[in-house]
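Colleague: One predicted model, sequence on top.
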Amino acid sequence: MAFLQILFLTSLSLFFTPSHSQLSLDYYKQKCPAFEQTIRDTITNKQITSPSTAAATLRLFFHDCLTNGCDASILISSTPFNSAERDADINLSLPGDAFDVIVRAKTALELACPNTVSCADILALATRDLVTMVGGPYYNVLLGRRDGLVSKSNYVEGKLPRPTMPMSQIINVFKSNGFSIQEMVALSGAHTIGFSHCKEFSSGIYNFSNLSQYDREYNPRFAQGLQQACKDFTKNPTLSVFNDIMTPNKFDNMYFQNLPKGLGLLRSDHGLYNDPNTKQFVEMYAADQNKFFQAFAKAMEKLSVYKVQTGRQGEIRHRCDAFN
């Protein structure tokens, strides 16, 4: 019996790490009562003026957490002495709207509660509130993160999935971060909002092979539409296409419904439907939006506490783009 009790307590300690235990839902209730309302006011104004903000911030959050934990290290600007995460090649396309909304929220909170709220907490809560604002599921966000003290571009390689990777490699990236295949597919549903630049999928729609101009995984009419939309992408690298052409600004399960129809945009999108390890979950979420929302919410709660720093770790930055 004693052995079983020790085993049980050990398993609990593996799940509830010391860092997690210092987080709470009401962390700022006394320290900064204006915290949540300030976040909501800031993101509402930004989302109204720039509808791509929700997708941009969600992507920024992924890139922050999966690299070195949810510590806002993605927000740090490079200096002559340090090339920061945001300047790694995979992060160069991160939209400016996401950085801007976090800076705005931090500025407002420094006026309301100086030296109190971390940039990591701002990014985590802003992401959740923006997701719900565009129709996505609500999920709990524990608070009390500290901002990281390290941000290096050479730490990024291999930590983030690339759309050109085979599905087996993408699965391994998530597994190395402690996420199951089902959690990976659920998180991939974030592609129900946002857009991708033409250069990220151009190899699949132009001169694909000797037998076909485009990858046959694409719906033919969709491929032709993409060719037209991206025809000048070499001259204008900012050209982009919505990830979900059916309901691009609504967080729903249409992304998964699109994949069996050949309406996936990226190679990784097609891979989700074609790989037997992931196809079952694509079909499940395409058939039942509630199951997708439940899985996405649970995976986001897990992601949001990934390798967080708390207590005496890290710092509370005065500004989000620079260490104190």
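Modeller: Nice, I can see it. As the structure is a prediction and not an experimental result, all values here were calculated from the model.

Colleague: contacts and neighbour counts: CA atoms only from here.
Modeller: OK.

Colleague: Just give me the neighbour total for the nearest residue to Pro163 once chain neighbours are set aside.
Modeller: Spatial nearest neighbour of Pro163, excluding adjacent residues (CA to CA, 6 or more residues apart in numbering): Ser268 at 4.9 Å. Neighbourhood size, Ser268 [other CA atoms under 10 Å]: 20.

Colleague: residue contacts, Ser77?
Modeller: By CA atoms under 8 Å, 6 or more residues apart in numbering, Ser77 lies in contact with Ala84, Arg86, Asp321, Ala322.

Colleague: Excluding covalently adjacent residues, which one is nearest to the second one?
Modeller: Setting aside the residues directly before and after it, Arg86 is nearest to Ile74 in space (CA to CA, 6+ apart), at 5.4 Å.

Colleague: name the element the residue most central in space within the chain belongs to?
Modeller: Central residue of the chain (CA atoms, centre = their mean): Phe62, 2.8 Å from the mean position. Secondary-structure assignment from DSSP states H and E places Phe62 in helix 53-68.

Colleague: hmm, back to that, quick one: which two of the contacts of Ser77 are the most distant?
Modeller: Using CA to CA, the two most remote members of the contacts of Ser77 are Arg86 and Ala322, lying 12.2 Å apart.

Colleague: list residues touching both of the two?
Modeller: With contacts taken as CA under 8 Å, 6+ apart, the residues that reach both Arg86 and Ala322 are Leu75, Ile76, Ser77.

Colleague: thinking again about what came up before, my guess is the residue nearest to Pro163 contacts Pro166, does it?
Modeller: Yes - counting by CA atoms under 8 Å, Ser268 touches Pro166, with 7.0 Å between them.

Colleague: In terms of neighbours, single out the busier of Arg86 and Ala322.
Modeller: Using other CA under 10 Å as the criterion, Arg86 and Ala322 rank with Arg86 on top: 24 against 15.

Colleague: Below is structure B, check it against A:
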Amino acid sequence: MASHGYFSVLVHAFVFASLATSAFSQLSPNYYDYACPNALSTIKSVVEAAVQKEYRMGASLLRLHFHDCFVNGCDGSILLDPSPTIDSEKNAFANFQSVRGFEVVDDIKQAVDEACGTPVVSCADILAVAARDSVVALGGPTWEVQLGRRDSTTASKEAADANIPAPFFSLSQLITNFKNHGLDEKDLVVLSGGHTIGYARCVTFKDHIYNDSNIDPNFAQYLKYICPRNGGDLNLAPLDSTAANFDLNYYSNLVQKNGLLHSDQELFNGGSTDELVKQYSYDTEAFYVEFANSMVKMGNIQPLTGDQGEIRVSCRKVNNY
């Protein structure tokens, strides 16, 4: 990562150019400059401390933002606890006993509200910034986060189950899923690169290692010690061979048929995304620039702005509940 500063400059330039031609007028990177100038630095300090304490937390915060945006837009709905009026997305298949980091979000919210003097920063924006800062803390690129989202007052487990990409999806299902959210094949491949950090549960890759043929036999055998055919569903395996570093190994692993999830290996399985996977397996500059661009694009999926939604006092429950 000796040339990380160079990549960061490229990322900022590319994202700035992209924003000039895209519909990001509702959001702004300067949204909190006057209302709370210390907001972003406060989020960064809490995220860095959390990742330093446990590097897996970086992947957890990135996944939280991703799963939030893919339900009803980037509105913080994934953070809501179950209640008589909330069908919590935390209980969806992709999230239950898998997605973590809620306590860190609570810590960020408390620190930011103290820094601001009042709740002016939405939980949805906290997730977007924390995802960026987590990637940077693990050696990845940076980008300007567009801000001004407001928080949802509802959640939907049903929508989460229907919209979050499943680990057993085929390439065509993945492409359709991303297209439904306004994202293209390049976004699919590059955002999947977020799997360069973090872990997955045995239940999400068991079928892949026992029943799929597009997996290296030695890799499958190694995983069978972690994930037995019967039981062990909550056992964890790294999503790539350097799960603490934001690097290119996720793509290198796919080229070697060492993808942990069925949906991962589908990106390099004789289909239309093979060439992009090959490129990202050796081209750090391209991956960093495109990842940053796609994160900004994903972060603009149906945000609540203006007088929509609310700014939650607690990220876990709607106001006045």
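Modeller: Nice, I can see it. No experiment lies behind these values; they were computed from the predicted model shown.

Colleague: returning to that earlier point: how far away is the residue nearest to Pro163 of the first structure from Asn258 of the first structure?
Modeller: Relative to Asn258 of the first structure, Ser268 of the first structure is positioned 13 Å away (CA to CA, to the nearest Å).

Colleague: and Gln280 of the first structure, how many neighbours does it have?
Modeller: Using other CA under 10 Å, Gln280 of the first structure has 16 neighbouring residues.

Colleague: right, I mislabeled it, should have said Ser168 of the first structure
Modeller: Neighbourhood size, Ser168 of the first structure [other CA under 10 Å]: 12.

Colleague: go on, Phe233 of the first structure?
Modeller: As a burial measure, Phe233 of the first structure scores 16 neighbours (other CA under 10 Å).

Colleague: Give the equivalent position in the second structure for Lys307 of the first structure.
Modeller: Residue pairing (TM-score structural alignment): Lys307 of the first structure is matched to Gln302 of the second structure.

Colleague: Then Gln280 of the first structure?
Modeller: Match for Gln280 of the first structure (TM-score structural alignment): Glu275.

Colleague: Could you count how many residues lie near Glu144 of the second structure?
Modeller: 18.

Colleague: didn't it look like it was pressed against Phe14?
Modeller: No - here Glu144 of the second structure does not reach Phe14: they are 10.7 Å apart, not a contact under CA under 8 Å.

Colleague: in the first structure, which spans are strands?
Modeller: 195-197, 240-242 (DSSP state E).

Colleague: just so I know, which of those lies nearest Ser188 of the first structure?
Modeller: Between these, strand 195-197 lies closest to Ser188 of the first structure; by CA to CA that is 13.3 Å.

Colleague: average distance between that closest one and the second structure?
Modeller: For strand 195-197 of the first structure, the mean deviation from the second structure after alignment is 0.8 Å (mean CA distance after the TM-score superposition for the first structure).

Colleague: Where does that strand end up in the second structure?
Modeller: Counting by TM-score structural alignment, strand 195-197 of the first structure corresponds to 199-201 in the second structure.

Colleague: What lines up with the residue nearest to Pro163 of the first structure in the second structure?
Modeller: Per TM-score structural alignment, Ser268 of the first structure is aligned with Ser263.

Colleague: doesn't Pro167 make contact with that match?
Modeller: Yes - applying CA under 8 Å, one finds Ser263 of the second structure in contact with Pro167, separated by 5.0 Å.

Colleague: Enumerate every residue touching Ala111 of the second structure.
Modeller: Thr42, Ile43, Val46.

Colleague: between those residues, which is nearest Asn177 of the second structure?
Modeller: Comparing the contacts of Ala111 of the second structure against Asn177 of the second structure with CA to CA places Ile43 closest, at 30.8 Å.

Colleague: was I right about the closest one contacting Leu127?
Modeller: No - here Ile43 of the second structure lies out of contact with Leu127, judged by CA under 8 Å, at a distance of 9.5 Å.

Colleague: Have a look at those two and say which one is more surrounded.
Modeller: Legend: neighbour count by other CA under 10 Å for Ile43 of the second structure and Leu127, higher for Leu127 (28 against 21).

Colleague: contacting residues for the more buried one?
Modeller: Contact analysis of Leu127 of the second structure by CA under 8 Å, 6+ apart lists Leu61, Leu62, Leu64, His65, Gly76, Val105.

Colleague: Determine the number of other residues adjacent to the alignment partner in the first structure of the third one.
Modeller: Here Leu64 of the second structure is matched to Leu60 in the first structure, going by TM-score structural alignment. Leu60 of the first structure sits with 24 neighbouring residues when counted by other CA under 10 Å.

Colleague: and the gap between Leu60 of the first structure and Glu183 of the first structure?
Modeller: As for Leu60 of the first structure, its distance to Glu183 of the first structure is 18 Å (criterion: CA to CA).

Colleague: can you check Ala286 of the first structure too?
Modeller: Ala286 of the first structure sits 15 Å away from Glu183 of the first structure, going by CA to CA.

Colleague: And for Ala287 of the first structure?
Modeller: Applying CA to CA to Ala287 of the first structure and Glu183 of the first structure gives a distance of 17 Å.

Colleague: Compare those two and say which is more crowded by neighbours.
Modeller: Taking other CA under 10 Å, Ala287 of the first structure and Glu183 do not tie; Glu183 has more neighbours (22 against 15).
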